[in-house]
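*Asks:* I would like to see how this sequence folds:
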Amino acid sequence: MTPGTSPRPCGTPSSFRADVGKHIRDRAARLKARAQGFGRHVPWLMRAVAALHLAGLGLIMTTAWAGPGAAGSGPVAGLPGLHLAFLMATGAAAALLIMVAGHDRDMAASRQLAAGAGSAAGLTELMAQMSHELRTPLNAVIGFSEVMLHELHGPLGHARYQEYAHHISESGGRLLKTSEDALAVTEALSALIADRMHNRRERLVAAPLVREAWRAAGGASAPSRLVVTTCTTCDIVCERRATSQALEHLLREALAKAPAEGRIEVRGTRRGGRRSLEIRVADAQAAAGTEGPGSLCLILARLLLETQGAGLACKSEDDGVWSATIEFSARS
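*Replies:* Predicted coordinates:
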């Protein structure tokens, strides 16, 4: 072997593999571009093939109308057989194009589902990270304020400091609860997006859904305070997880407004194809952080319900009765 020459004139194995990989990727990209171009022209090709098919059908009908003699002799002899072959070819081409168009639609729908699921998962992950970043300093604020409040390392010196430590602890707890609620509603909205993308609306009996939300709202220790009326015969069409979250927030609001040992009534109503649930609290009282229509629990419940087509109306009457009514869309 002469100096300066190589037994591998094509280069080293690594460079050869890189060239082959580049060639394969370029070839795949060209094939993909051609497939996409063909997909864009499928509707026009379908129209053209359908027109040719109809033209051939019209020609063979005209030939048959001329009579057997015209079809079996002279210049048109043998044309019916050719016409039939032409019709079969154009029909097969039309069927193939319809299959290609249907496959393209299915692939587009699959890509849309994957994109929606990915965005929902990304939103949940973002909110989980934000909630973690909030909880870490809040836990320190609440913990040290509790230490100061109980004077574990000695007296604070002034009565006002005791009051300040109490306010710091209470405010930190509220902010921590707010961050947890934001994370919960984000997870519910992500689940709602996923359910909607996969069409997961289902018909459910209201009573088990209400009791499940009651336990999640913290009412498991006092089951006698919940009175469920006519909900066992009230079936609703909804997204399960979003509706359960909305009921949980509304029952938290009702628990905050109800007096000690006061009862909370949930009543189901059927009117033709429409269904409604009403949550009532007698002798309602204003609770800290729940005043007015802008309270967090009501905002979250309204968002979760209206996103799936339901409505929420809340009112406080002069006799002290507070109620929240959910109107579900007509049954489908």
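
*Asks:* from here on, contacts and neighbour counts on C-alpha atoms
*Replies:* OK.

*Asks:* need the longest helix for the protein.
*Replies:* Counting by DSSP state H, the longest helix found in the chain is helix 79-149.

*Asks:* State the helix or strand in which residue 314 lies.
*Replies:* If you go by DSSP states H and E, residue 314 is part of strand 311-316.

*Asks:* So for that strand, what gets flagged as buried?
*Replies:* Neighbour-count burial for strand 311-316 flags 311, 312, 314 (criterion: 16 or more other C-alpha atoms under 10 Å).

*Asks:* Measure how the next helix or strand after the longest helix of the chain sits relative to helix 79-149, angle-wise.
*Replies:* Next along the chain after helix 79-149, taking DSSP H and E as the criterion, comes helix 159-197. Counting by axes from the mean of the first three to the mean of the last three C-alpha atoms, to 10 degrees, helix 159-197 lies at 170 degrees to helix 79-149.

*Asks:* What is whichever helix or strand comes after helix 159-197 packed up against?
*Replies:* For helix 159-197, the succeeding helix or strand toward the C-terminus, using DSSP H and E, is strand 202-205. Packing partners of strand 202-205 (3 or more C-alpha pairs under 8 Å, 6 or more residues apart in numbering; DSSP states H and E): strand 235-238.

*Asks:* for the strand it packs on, packing partners?
*Replies:* strand 202-205, strand 322-328.

*Asks:* re earlier: nearest to residue 279 among the buried residues of strand 311-316?
*Replies:* For these, the closest approach to residue 279 (C-alpha to C-alpha) belongs to residue 314, at 9.3 Å.

*Asks:* which one is the residue nearest the centre of the chain nearest to, not counting chain neighbours?
*Replies:* By C-alpha atoms, centre = their mean, the mean C-alpha position of the chain lies nearest to residue 193, the distance being 0.9 Å. Distance criterion C-alpha to C-alpha, 6 or more residues apart in numbering; nearest residue to residue 193, sequence neighbours excluded, is residue 120 at 6.8 Å.

*Asks:* wait, which of the buried residues of strand 311-316 is closest to residue 143?
*Replies:* Distance to residue 143 across the buried residues of strand 311-316 (C-alpha to C-alpha) is lowest for residue 314, with 36.8 Å.

*Asks:* right, and that closest one touches residue 301 too?
*Replies:* No: counting by C-alpha atoms under 8 Å, residue 314 does not reach residue 301; the two are 11.1 Å apart.

*Asks:* any common contacting residues for the two?
*Replies:* Shared contacts of residue 314 and residue 301 (C-alpha atoms under 8 Å, 6 or more residues apart in numbering): none.

*Asks:* distance of the nearest residue to residue 188 once chain neighbours are set aside from residue 216?
*Replies:* Using C-alpha to C-alpha, 6+ apart and skipping residues adjacent in sequence, the residue nearest residue 188 is residue 242, 5.6 Å away. Per C-alpha to C-alpha, to the nearest Å, residue 242 is found 13 Å from residue 216.

*Asks:* same question, residue 27
*Replies:* Look at residue 27 and residue 216: by C-alpha to C-alpha, they are 56 Å apart.

*Asks:* neighbour-wise, which of those two wins?
*Replies:* residue 216 (17 against 12; other C-alpha atoms under 10 Å).

*Asks:* show me what contacts the more buried one?
*Replies:* Taking C-alpha under 8 Å, 6+ apart as the criterion, residue 216 is in contact with residue 248.

*Asks:* Next, the structure of the following sequence, for comparison with the previous one:
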Amino acid sequence: MADDLSRRMAATLALVLAIDAALALLAAALLDPWLGSLLAAAGVASSLARHVALSVAVLAVLVAAQLRYARRELLAEADAAPTTAEAHPDLHARVTRLAALADAPVPAVAVADADVPNSFAVGGLRSGTVVVSRGLLDRLDPAELDAVLAHELAHLTNRDALVMTLASFLPALVSDEYALLEDDLPDGARPLVLGGLFVAGYVLASSFVEAPLLSATAVVQYLVAAGVTVLVGGVALGLLATPVVYLARSLSRQREFVADRGSARLTGDPAALASALSTLDDAVSPPTADARGRYEYAGLDGMCLLPHGFDEGGDADDAFRVETRAHPPTAERIDRLRELAAEIATGG
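*Replies:* Modelled structure (predicted):
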């Protein structure tokens, strides 16, 4: 099972990187008419050299965004704030002890401001972040809490949390879950930035617009060129992100079984995780709407311990939830853990 997970992780990561490269090449082709004159003035004369320079620049931006922005947005999606050992000493002590047992770096710890019990892990290059909700901390006994924390640590040590974090970026971008300008700009600055981009684009368009710069014809040609660039780029992004969704869902299902076994090995108590899964599953009402028939991608799709997300009830379009088909059935996970507990008890 672990070998199968490794193959799925490698396939998902390779697909994400291949799509990044394809997007970078397409972006270079779309941006060349706009930036070609600037690059030529900077000494990049040949068309091939311009495409290589633009492709490398776009690829660097994409990878940097996936490593930094996706992690930040996933935590924000769950309303999770980093916590300290002073604020949650028992929680930090447990994570530190379990990380030492696993011979793994101690991850950061965050607590989601939600009564619904759940948890997830966000991957990073060096370590990651384990997120638990207030509801989870309130409902689990010490052994169950250790089992859940060990499960999330298994996601980090297996590196599947990192792959899922990277894979979440492009689909979430397509589904318009990331408001890049709104999130990164001070209040009131967005109109100024958009206006500046409009003016800068208009100036750059002077290299290919065949009309006097301040004429109505030039404005129309600029708007058409900008619209075509955005439309082609958006359609390509949507098409290329689609296979990531399906491969990430497949990975999500397999990774839960492997992390369950990793938790059982680390704590030596499979029954504790089975009990925790049963407790948390019973604590949440079923979703009021079935999202399985819709093409959409929630930012934390498939990344939580259980598929009920962090919101209970409310409107389905506003609720933060994970599609159930991205997870194995909880009952099946519990049965496998009980079988493992029986094997350990009998020395099998």
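
*Asks:* what's the TM-score for these two chains?
*Replies:* The TM-score (TM-score structural alignment, normalised by the length of structure 1) is 0.28; 134 aligned residues with a C-alpha RMSD of 5.5 Å.

*Asks:* hmm, back to that, wait, the residue nearest to the centre of structure 1 sits on residue 116?
*Replies:* Yes: with contact defined as C-alpha under 8 Å, residue 193 of structure 1 counts as touching residue 116 (7.4 Å).

*Asks:* nearest residue to residue 262 of structure 2 other than its sequence neighbours?
*Replies:* That would be residue 154: by C-alpha to C-alpha, 6+ apart, it lies 5.6 Å from residue 262 of structure 2.

*Asks:* Quick check: which helices or strands does the helix or strand harbouring the one you found pack against?
*Replies:* Per DSSP H and E, residue 154 of structure 2 falls inside helix 142-158. For helix 142-158 of structure 2, the packing partners by 3+ C-alpha pairs under 8 Å, 6+ apart come out as helix 89-101, strand 119-123, strand 128-133, helix 216-267, helix 270-282.

*Asks:* Point out the most buried one among these.
*Replies:* Of these, the one with the most neighbours on average (mean count of other C-alpha atoms under 10 Å) is strand 119-123, at a mean of 28.

*Asks:* what's the neighbour count on the residue nearest to residue 188 of structure 1?
*Replies:* The criterion is other C-alpha under 10 Å. On that basis, residue 242 of structure 1 has 25 neighbouring residues.

*Asks:* which residues touch it?
*Replies:* Contacts of residue 242 of structure 1 were listed using C-alpha under 8 Å, 6+ apart, and they are 188, 189, 191, 192, 304, 305.

*Asks:* if we go to 10 Å?
*Replies:* Contact partners of residue 242 of structure 1, counting by C-alpha atoms under 10 Å, 6 or more residues apart in numbering, are 185, 187-193, 195, 248, 301, 303-305, 307-308.

*Asks:* ditto for residue 161 of structure 2
*Replies:* By C-alpha under 10 Å, 6+ apart, the residues touching residue 161 of structure 2 are 9, 120-124, 127-129, 152-155, 167, 252, 255, 303.

*Asks:* before we move on, what about residue 185 of structure 1?
*Replies:* Neighbour list for residue 185 of structure 1: 124, 127, 191, 242, 245, 246, 249, 300, 301, 303, 304 [criterion: C-alpha under 10 Å, 6+ apart].

*Asks:* Give me the buried subset of those.
*Replies:* Counted by 16+ other C-alpha under 10 Å, the contacts of residue 185 of structure 1 give 124, 127, 191, 242, 245, 246, 249, 300, 301, 303, 304 as buried.

*Asks:* Show me which of those is closest to residue 62 of structure 1.
*Replies:* Looking at these and their distance to residue 62 of structure 1, the nearest is residue 191, at 60.9 Å (C-alpha to C-alpha).

*Asks:* Let me see the contact set for the closest residue to residue 313 of structure 1 other than its chain neighbours.
*Replies:* Counting by C-alpha to C-alpha, 6+ apart, residue 313 of structure 1 lies nearest to residue 325, which is 5.2 Å off, once chain neighbours are set aside. Listed by C-alpha under 10 Å, 6+ apart, the contact partners of residue 325 of structure 1 are 250, 266-268, 276-280, 311-315.

*Asks:* hmm, try it at 7 Å
*Replies:* Taking C-alpha atoms under 7 Å, 6 or more residues apart in numbering, we find residue 325 of structure 1 in contact with 276, 277, 278, 279, 312, 313, 314.

*Asks:* and these as TSV, adding distance to residue 133 of structure 1?
*Replies:* Putting these into TSV (distance: C-alpha to C-alpha, whole Å) gives the following:
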residue	distance to residue 133 of structure 1
276	39
277	37
278	38
279	35
312	33
313	35
314	34
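
*Asks:* Residue 180 of structure 1: which of these is nearest?
*Replies:* Nearest to residue 180 of structure 1 among the contacts of residue 325 of structure 1: residue 312, at 22.9 Å, using C-alpha to C-alpha.

*Asks:* The closest one against residue 303, yeah?
*Replies:* No: between residue 312 of structure 1 and residue 303 there is no contact under C-alpha atoms under 7 Å: 9.3 Å.

*Asks:* tally of neighbours for residue 101 of structure 1?
*Replies:* Residue 101 of structure 1 is flanked by 17 other residues according to other C-alpha under 10 Å.

*Asks:* ok, it to residue 208 of structure 1 distance?
*Replies:* Counting by C-alpha to C-alpha, the gap from residue 101 of structure 1 to residue 208 of structure 1 is 45 Å.

*Asks:* Equivalent analysis for residue 141 of structure 1, please.
*Replies:* Distance of residue 141 of structure 1 to residue 208 of structure 1, computed by C-alpha to C-alpha: 39 Å.

*Asks:* Please say which of those two ends up with more neighbours.
*Replies:* Using other C-alpha under 10 Å, the more surrounded residue of residue 141 of structure 1 and residue 208 is residue 141, with 16 against 13.

*Asks:* ok, now which ones touch the more buried one?
*Replies:* Neighbouring residues of residue 141 of structure 1 by C-alpha under 7 Å, 6+ apart: residue 172.

*Asks:* same thing but at 6 Å, please
*Replies:* Contacts of residue 141 of structure 1 were listed using C-alpha atoms under 6 Å, 6 or more residues apart in numbering, and none were found.

*Asks:* So it versus residue 98 of structure 1, what's the distance?
*Replies:* 65 Å.

*Asks:* again with residue 92 of structure 1
*Replies:* Counting by C-alpha to C-alpha - residue 92 of structure 1 and residue 98 of structure 1 are separated by 10 Å.

*Asks:* Same check on residue 63 of structure 1?
*Replies:* Where residue 98 of structure 1 is concerned, residue 63 of structure 1 sits at a distance of 29 Å (C-alpha to C-alpha).
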